[in-house]
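Enquirer: Got a sequence here, can you build the structure:
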Amino acid sequence: MSRSISKNAFFKAVLNVSNIILPIIVMPIVLSAIQDKLNGYMTMGETWTAVFMIFASFGVYQYGLREVSKVRDDKDKLTKTITSLFVITTTTTAVTSIFYAIFLTIFHRNDAYFYTCMVMGLNIVFNMFNVEWINEALENYDFIALKTMIIKIIYNLLTIYFVKTQADFLFYIYLTCGINFINNISSFIYIKKMIHFDFSDLQIKKHIKPMFSVVILANTYILYTWLDKNMLNSNLGSTEAGYYGVAQKIMSMIDILMFTIVQVSMARLSNYLENHSKEVYLNLLNKVIKIYFLFLFPASIGLLGVSKQVIIIMGKGTDIYLPAVPILMVFSVYMLTIGIDRIISDQIIYIFGREKTDAKLVFIGGILNLILNALLIFTNMFTPTKVIATTLVSNLVVMALEYRLVKNELNINIKLFAFENFKYLCYSLIFIPITFVINNFISGTILSCILDILACCSIYFIILIAIRDKVFLGLLSIVFKKLKVLYNHRII
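Expert: Okay, here's the model as predicted:
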C-alpha cells in the first residue's frame, strides 16, 4: 500500500480544482436563477441537513480514516474494522433520518422552506452508502478523482441546461440529491468489489466510545456555522442567512483546495506513527505544514482582496448579493484560522488519540460563540458580518487552547508559529495594498479581479524566488520533472 503522497496529492488536487472551477461556472447561474429568497430556503435546507448529518455519519470519516489506515496492511483486521464501522454508520444513519423527518414536521412544518428541507434530507438517507473514507484510507485517490469528476461534470451540465428561473428550483434540489446518491453508491460498489464484509466478529463497543468524541471534533466548523445560520434565520430571516450561506460556499470552495495537502497526508501520518516512529511522523508533519502554509496564507489574503468582485461575479453581474461582501471578507480571515487549526487538531491531537480532550476544547469554543452571538442580539448589533466575526474569535480561542495541549501535554516539539512557517503570511499581506490600488483605479469587475490575481501571484512568486525559498523551489522542481516525464512519453 505504498503510494506516493505527491501522486495522491495530484489526484486530490485535480479533483478539488474541478470542485472549484465547475462551481465557479455554475454557481452564478444558480444564484441568478433562484434569487435571494429561494437561496435562503436552500441555505436553511443545507443548514439542517448538515447538523443532522453529523450524527448520521457519526464521525466515521475522521475516525474510520485513522483506524483503517492503521490496519490496512492486515487483510483480516481491515475487513473486520470496515464491517464494524459500516454497521455502526448504517444504524446511526437510519435513526437520524427518522429523527430528522420528525423534527422538521414538529418544529418547521409551517415554514416556507419546510419542503426544501425535507427533500434535501434525502442526503442523510444516502449517507448510508458513503464509504469514501475507506477509499481515502486505502489511498484510492485516482478512483475518487475520476469518478467524482465525471459525476460533477454531468451534474453541472444538467444544471446549466435546465436551471434557468425560479420555477426550476425544485428540479435543482432534486438533481442535487440524485447526484449525491449516484456519487455515494458508485463508491460503495467499488469498495464491495475490493472488500467483502465479514459480520461474524463485529467490534461495535470498541469503536462507539471514541466515535462520540469525533462527532464533535470532526464537525467543529459545521457546528459553529450552523449555530450562526440558525440564529440569523431566527432573528433576521432566511434571506440574511442566505447571504451568509453564499459567502460560506465561496470560502469553502477555496478551502477545499487548500485542505488537499492535509487530507492526503492524514492516512500516511497515522500509519507512520502507528508502525514506524515519532521522528518519522514529525519529519513528514513539518514538511506538510510548510507546504500547506505556502498556499493557505496567499489564498486567504487574496480572497480578502477580491471579495467584492467575487460576489458580483457569482451573482452573474448583479448587485443582489452585495450584502454578502463584508461577510466574505471576514470568512477569508476565518479560512486562515481553520486552516491552522486543522494542523493542530487533525494532524497532531487526533492522530495521537486525544480527540476526547479536544472535543472538550471545541465545546468551550461553541459556548463562547453562543454567548457572543447572544450579546450581539442583546445590544442590537446582530448582523451576518458580526456573527462570523464572533465565530472567528471563538475559533482563535480554541486554537490557542489546542496549541497549549500540544506543547504542554503531548510534548510535541513543533514550532508551528515560527517565522519559517509564518513568513508566507508576511509576504501575502502585501496583497492588501496591491488590490486596494487596482480596485480603486480599475472599474471593471472582471478586469480588476484578473489584474488583482495576476499582480498578487506574480509578486508572491518573485519574492519566493528572490529569497530562494526551499519549499517553493522544491515543489517547482517536482512540477518540472513531472512535465519533463510527460513530454518524453509524448515524444516516444
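
Enquirer: going forward, measure contacts between C-alpha atoms and count neighbours the same way
Expert: OK.

Enquirer: Residue 206 and residue 88, how far apart?
Expert: Using C-alpha to C-alpha, to the nearest Å, one gets 11 Å for the distance from residue 206 to residue 88.

Enquirer: So which of the two has more stuff around it?
Expert: Taking neighbours as other C-alpha atoms under 10 Å, residue 206 and residue 88 compare with residue 88 leading, 22 against 11.

Enquirer: Identify the residue nearest the more buried one in space, chain neighbours excluded?
Expert: Nearest non-adjacent residue to residue 88, counting by C-alpha to C-alpha, 6 or more residues apart in numbering: residue 204, 7.0 Å away.

Enquirer: these two touch, right, the one you found and residue 84?
Expert: Yes. Under the contact definition of C-alpha atoms under 8 Å, residue 204 touches residue 84, with a separation of 6.0 Å.

Enquirer: out of the two, which sits in the more crowded spot?
Expert: residue 84 (21 against 14).

Enquirer: ok, and residue 403, which helix or strand is that part of?
Expert: helix 384-408 (DSSP states H and E).

Enquirer: For that helix, which helices and strands make contact with it?
Expert: For helix 384-408, the helices and strands in contact under the criterion 3 or more C-alpha pairs under 8 Å, 6 or more residues apart in numbering; DSSP states H and E are helix 220-235, helix 238-275, helix 325-344, helix 355-378.

Enquirer: How far does the helix or strand that comes right after it sit from its chain's centre?
Expert: Going down the chain from helix 384-408, the next helix or strand is helix 419-428, by DSSP H and E. Per C-alpha atoms, centre = their mean, to the nearest Å, the displacement of helix 419-428 from the mean C-alpha position of its chain is 23 Å.

Enquirer: coming back round to it: dump the residue contacts of the residue nearest to residue 88.
Expert: The neighbourhood of residue 204, defined by C-alpha atoms under 8 Å, 6 or more residues apart in numbering, consists of 84, 85, 88.

Enquirer: Could you also give me the structure for this next sequence, so I can compare it with the first?
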Amino acid sequence: MQVVKNYLYNVFYQLLTVLAPLITMTYLSHVLGADGMGVQAWTNSVVSYFLLFATLGITLYGQREIAYVRDDRELRDRRFWEIQGLHTMVSLLAIAIYVVFVYMMRHVPGEFSANNHQLYLQTWVIVSGLLDISWYFMGLEDFKKTVVRNSLVKIAMVVLIFILVKSADDVDNYILLLALTQVIGNITMWFYIPGKVKLPKLSTLNFGHHLLPTLGLFLPTIATQIYLQLNKTMLPLFASGSISLSAFYENADKIVKVSLALVTAMGTVMLPRVANHYANGNTKAVNDAIYKSMDFVTAMAAPLMFGMMALGPKMSIWYMGPNFLPAGWTITILSPIALFIAWSNVIGTQYLMPVNRTRDFTISVTVGAIVNVLLNFIFIPLWSLYGAAVATIIAEFAVTLYQVYVIRHQLELGVLFHGLWKYLVAGVVMFAVIATMAWRMPPFPTSTVVQIAVGVVVYVIMVILMRANFVLTVQGFIKGRLHK
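Expert: Okay, the predicted model is just below:
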C-alpha cells in the first residue's frame, strides 16, 4: 500500500511539474511567440550541461544511499551531510565555470552573443540544483513533503507568469520566473532538516568517500542529458532555420513528458524499495517487483504512445496556434519514446541502479548518447526539426535494447514482456478509432477531449476482453481493499 501511496504522490508531483508549463504554454506561445520561447529553451539547454556537472550523480546516488541506511539514524545523518557537502562544493565550482564560460562566449557570433544576457540569468538554475535535497526524502520513501511544498511553488509560478509576462519583451521575466521558482521550491525542503537531521562532528565526515561513486553515476547522467538537451542546443546551430526550432522541439518534448510523468513516477518510487530489498538479500522480491512494474508501465505507455501519435498535429493547432504545427508533427514522431523510456526506466532506474550495476547502466545511456549525437549530425541537416526527433527515437531504442541484453540472465525476458502483444493490439485499435476521428473533426479543444475519452474507453474495453495482466492486478487490488 505504501508503494501505491508513494506512486500517487509522485505522479501528482511529476504531472504538476510538467503540467505547470503546459498550462502556460498556450498563453506564452501567443505572447512570447516561437522566437521568445526559443530563447528560453536554447539558453536553458546550455545551462543544463553545467547543472549536470553541479549535481554529478548525486540525485540517484543520494537516494540510493539513504535507502540503504535509512534504519540507522546516526549513519543516515552522517551520510546526508557528507553527500550534501560534496554537492555544495561541486555546485559552487560549476557556477564559477559557467559564469566564466558565458563571459568568454559573449563575442561569439550567433546565438551566444545574441542571448548572452539571458545565459547569465540562467545561472539561477545551477543555484537551484545546489539547494536540491529531494533525494534525501525520496530515499526515505517520504514523497509527501516534496509534493506539497513544491506543488505550491509550481502553482505560484503559473500565477506569476500570467501577471509578469505580458509581451514579447518579457523573455527575461519568463527565464527568471522558471529559475527562481525552482530555487524557492528547493529552499522550502530545508525547513524539514532542523531537528530531523543532526549535524555530526565535522571530523567524522568523509566527503571524498562519495566522490568516486557519484562520478560513476555522473557518467550515465551526462550521457542521458546529452540526448535530452543536445537536440535543442544543436537545432539553431546546425539547421537552416531560427531559434524558433528550439521552441518547437521544447514544446513537443514537454507534451510528451506529460505522458512520461505517469510512467517514470513509478521508477522514482520503486528505486528505494528495490534497493532496500537488495540490501536485505531478497532477490525474489526484487525480481517480482520488476515484473509487476514492467507490466504496469507497459499498460500505461502503450495507449499514451498511440494517443499522442494520433492527436499531436490537430491538438497543437488549437493549443499553441497554427504557427506551432511543426511541434504537433514532432509529437507524432516522438511518441514511440513513451514505450522505450518506460521500459528503460524499469530496467535501468528500477533494477540496474538499485542492485548496484552502475556500469551496465552507464554503458546503456552512453550508447544512447553516442547514437543520438552521431545521428543529429546526419539527420538535423537533412530533416531539421524532424531529424532531431528521429535521432531521439533511435537513441532511446538503443538504450533499451542494450539494457534488455545485459539483464537477460537475471530476469526472465518471457515474464518481463509477457502480455506485451495485448497492450499493443489494444493500442493499435485505439489509434485507428481516434485517428479517424481526428481526421474528420475540426481542431478544437472539445474535439480533442472527446477523442481522448473515446480512446480511453476503447483501450480499456480491449484490455479487459483480452484479460491482460494489468486488469487482473487491478481486480486483485480492489478485492484486497474490499476485504479489509
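
Enquirer: What does the residue nearest to residue 88 of the first structure correspond to in the second structure?
Expert: Using TM-score structural alignment, the equivalent of residue 204 of the first structure in the second structure is residue 207.

Enquirer: distance of its match from residue 482 of the second structure?
Expert: Residue 207 of the second structure sits 50 Å away from residue 482 of the second structure, taking C-alpha to C-alpha as the criterion.

Enquirer: So what's the gap between the helix holding residue 403 of the first structure and the chain middle?
Expert: Here the centre of mass of C-alpha atoms in helix 384-408 of the first structure, compared against the chain's by C-alpha atoms, centre = their mean, lies 17 Å away.

Enquirer: do stretch 382-399 of the first structure as well
Expert: Here stretch 382-399 of the first structure shows a centroid-to-chain-centroid distance of 18 Å under the convention C-alpha atoms, centre = their mean.

Enquirer: what does stretch 217-232 of the first structure give?
Expert: A distance of 13 Å separates the C-alpha centroid of stretch 217-232 of the first structure from that of its chain, computed with C-alpha atoms, centre = their mean.

Enquirer: And that stretch, what's buried?
Expert: Within stretch 217-232 of the first structure, the residues that count as buried by 16 or more other C-alpha atoms under 10 Å are 217-220, 222-232.

Enquirer: Would you mind checking which of those residues is nearest to residue 68 of the first structure?
Expert: Minimum distance to residue 68 of the first structure across these is 16.5 Å, recorded for residue 218 (C-alpha to C-alpha).

Enquirer: Identify the residues contacting the equivalent of that closest one over in the second structure.
Expert: Using TM-score structural alignment as the criterion, residue 218 of the first structure maps onto residue 221 of the second structure. Going by C-alpha under 8 Å, 6+ apart, residue 221 of the second structure touches 52, 56, 57, 362, 365.

Enquirer: Please apply the same query to residue 238 of the first structure.
Expert: 37, 40, 41, 43, 44, 232.

Enquirer: list the ones among those residues that the second structure also has?
Expert: When these are mapped onto the second structure and checked using both residues aligned by TM-score structural alignment, their matches' C-alpha atoms under 8 Å, the preserved contacts are 37, 40, 41, 44, 232.

Enquirer: among these, which are in helices?
Expert: 37, 40, 41, 44, 232 (DSSP state H).

Enquirer: Name the nearest of those relative to residue 12 of the first structure.
Expert: Using C-alpha to C-alpha, residue 44 comes nearest to residue 12 of the first structure of those, at 29.5 Å.

Enquirer: what's near enough to touch the aligned residue in the second structure for that closest one?
Expert: Residue correspondence, TM-score structural alignment: residue 44 of the first structure in this structure matches residue 42 in the second structure. Taking C-alpha under 8 Å, 6+ apart as the criterion, residue 42 of the second structure is in contact with 232, 233, 243, 246, 247.

Enquirer: Show me what stretch 8-18 of the first structure is in contact with.
Expert: Applying C-alpha under 8 Å, 6+ apart, the external contacts of stretch 8-18 of the first structure come out as 139, 141, 142, 145, 146, 148, 149, 256, 257, 260, 261, 264.

Enquirer: Residue 149 of the first structure -> the second structure?
Expert: By TM-score structural alignment, residue 149 of the first structure lines up with residue 151.

Enquirer: In contact with that match, which residues are there?
Expert: Residues in contact with residue 151 of the second structure (C-alpha under 8 Å, 6+ apart) are 13, 16, 17.

Enquirer: What number of residues are in the vicinity of residue 449 of the second structure?
Expert: By the measure other C-alpha under 10 Å, the count of residues near residue 449 of the second structure is 12.

Enquirer: host element of it?
Expert: Per DSSP H and E, residue 449 of the second structure falls inside helix 445-465.

Enquirer: how about that helix: buried residues?
Expert: Going by neighbour count (16+ other C-alpha under 10 Å), the buried part of helix 445-465 of the second structure is 447, 448, 451, 452, 455, 456, 458, 459, 460, 462, 463.

Enquirer: hmm, who's touching that helix?
Expert: Surrounding helix 445-465 of the second structure, the residues in contact under the criterion C-alpha under 8 Å, 6+ apart are 303, 307, 311, 315, 318-319, 422-423, 426-427, 429-431, 433-434, 437-438, 441, 471.

Enquirer: Fine by me, we can end here.
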